[in-house]
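Q: Provide a 3D model corresponding to the input given below.
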Amino acid sequence: MKIKGITDIFFDLDHTLWDFDKNSALTFDKIFKMNNVPVDLNNFLQHYEPINLKYWKLYREEKIDKKSLRYGRLNEAFTAINFTAGDALINQLSEDYITHLSTFSHLFENTFEILDYLKYNYSLHIITNGFGEVQQGKMKNSNITHYFKTVTNSESVGVKKPNPKIFNHALKVANTSVNKALMIGDNFEADILGAINIGMDAILFDVKNQSKNNGVKQINNLIHLKKYL
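A: Okay, here's the model as predicted:
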């Protein structure tokens, strides 16, 4: 069923348009080789990916800062695979990861197709909890910057999704209202509940079909947005 009255669409970036897991894996492969880190990449990623999500949840909830996130996720992942990495190596890898992450540019299937479809009838925007300097690089190198009229990141606002302040700030910058806006993202707590709690409509992007019976509109391929828009 088509959603009526929408003029502005807000996308999350990581895990929604930009394929974070694929690009992150390529980044680790590169920086491990650069720093001669003798670990099995697949084994590392199997442990790192859920650890990273845990640390981002802590960061989103204001329980840790950026530095703690960057160090802690690596330290815990190396501990989980029984690899001894000193502080110097972890700090170097942390810096190298941020430096090289945005140089990879894999997007989810049909990203360009759906953005080209939507741009004629809607104003498009980004709301992200990611670090500002990294997110801009991701968008530029993925060649999607030109689709979006505004980009709101948590560092510039001082709060993170699902805090209503970041959504209200994004609406103000976009010069639109909550009843004309739609949020699309992969994180049920940060993107979907965050939007719903201020009265904004939302669509969950669940590429792995892991979310069931949550009572919200959801898709597993971006092209399926045509069903609603």
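Q: CA atoms for contacts and neighbours, from now on please.
A: OK.
Q: who touches the lengthiest helix in the chain?
A: For the chain, the helix with the greatest residue count under DSSP state H is helix 41-60. Around helix 41-60, the neighbours that count as contacts under CA atoms under 8 Å, 6 or more residues apart in numbering are 21, 25, 28-29, 64-66, 69, 72-74, 76-78, 80-81, 129, 160-161.
Q: For the comparison step, fold the sequence that follows:
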Amino acid sequence: MTDIKHIFFDLDHTLWDFDKNSALTFRKIFDIHNVNVELDTFLNTYEPINFKYWKLYREEKVTKSELRYGRLNEAFNGINVSVSDKLIHQLSEDYINYLTTFNHVFDNTHEILDYLSHNYELHIITNGFEEAQEKKLKASKLNHYFKTVTNSEMAGVKKPNPKIFKLALDLANARPEESLMIGDSLEADVQGSINVGMKSVYFDYKDANYVKNHTRITSLIQLKDFL
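A: Here you go, the predicted structure:
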């Protein structure tokens, strides 16, 4: 890719291994509160529900608190485990507090950021909650790579809304035509960035969704092939 000067990354599911860190967090908080469920069974039910709630959150159809409560409540209902509202609220709070104590990143994350940082300015655009994303970047030793970090709470909207991309470009002093977005969501990251004139790379980390007409990678190290 030519003429690229700025590279914008999503954080969760792109650099920071959300699935692994989330599973470790649930194991910890279930142990703390003596929640007797089989973790894999819970996660298999929870993950699509969480995905659904994040889509609703992006579309402004649920609030942050509704997301945090609703995804847990539906997951426990889905595996027929009765949990009190009080405990769900406590688990929701503890999940956020403990999530950033686990900081696995995807393979080659530091290597590719070291490689790219010599020739590009690097930035983050994330829909994640501000307080959590800052902790993730610091604890996983990623924060020093990025000149700017734009989150949805700063922008007042979530990806794929063009306003968050335009804010990120303004903060980075970057033009769309010289900017590239890399992320795991075809809707939020890829199409959202294309809609404002940026180039994009789809990170299909599960290697499960072949798509036409988009640059697609399944490993971050593949960015060396064209950057």
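Q: quick one: TM-score?
A: The TM-score (TM-score structural alignment, normalised by the length of the second structure) is 0.99; 227 aligned residues with a CA RMSD of 0.6 Å.
Q: okay, the longest helix of the first structure sits on what stretch of the second structure?
A: Counting by TM-score structural alignment, helix 41-60 of the first structure falls onto residues 39-58 of the second structure.
Q: For the longest helix of the first structure, which residues meet the burial criterion?
A: 44-45, 47-48, 51-52, 55-57, 59-60 (16 or more other CA atoms under 10 Å).
Q: Tell me where the second structure has helices.
A: Per DSSP H, the second structure carries helices over the ranges 18-32, 39-58, 64-78, 85-99, 109-117, 130-139, 152-155, 162-172, 192-194.
Q: can you name the two of the buried residues of helix 41-60 of the first structure that are farthest apart?
A: Distance extremes for the buried residues of helix 41-60 of the first structure: the farthest pair is Phe44 and Arg60 at 23.7 Å, using CA to CA.
Q: Report the separation between the residue of the first structure positioned farthest from its centre and Asp96 of the first structure.
A: In terms of distance from the mean C-alpha position of the first structure, Thr84 ranks first, at 29.6 Å (CA atoms, centre = their mean). Using CA to CA, to the nearest Å, Thr84 of the first structure is found at 18 Å from Asp96 of the first structure.
Q: do the same with Ile6 of the first structure
A: On the measure of CA to CA, Ile6 of the first structure and Asp96 of the first structure end up 41 Å apart.
Q: Likewise for Ile3 of the first structure?
A: 43 Å.
Q: So which of these two has more stuff around it?
A: Set side by side, Ile3 of the first structure and Asp96 show more neighbours around Asp96, with 18 against 10, by other CA atoms under 10 Å.
Q: excluding its backbone neighbours, what's nearest the more buried one?
A: Ile31 (6.5 Å; CA to CA, 6 or more residues apart in numbering).
Q: Now for that neighbour: which residues touch it?
A: Each residue near Ile31 of the first structure by CA under 8 Å, 6+ apart is listed here: 93, 96-97.
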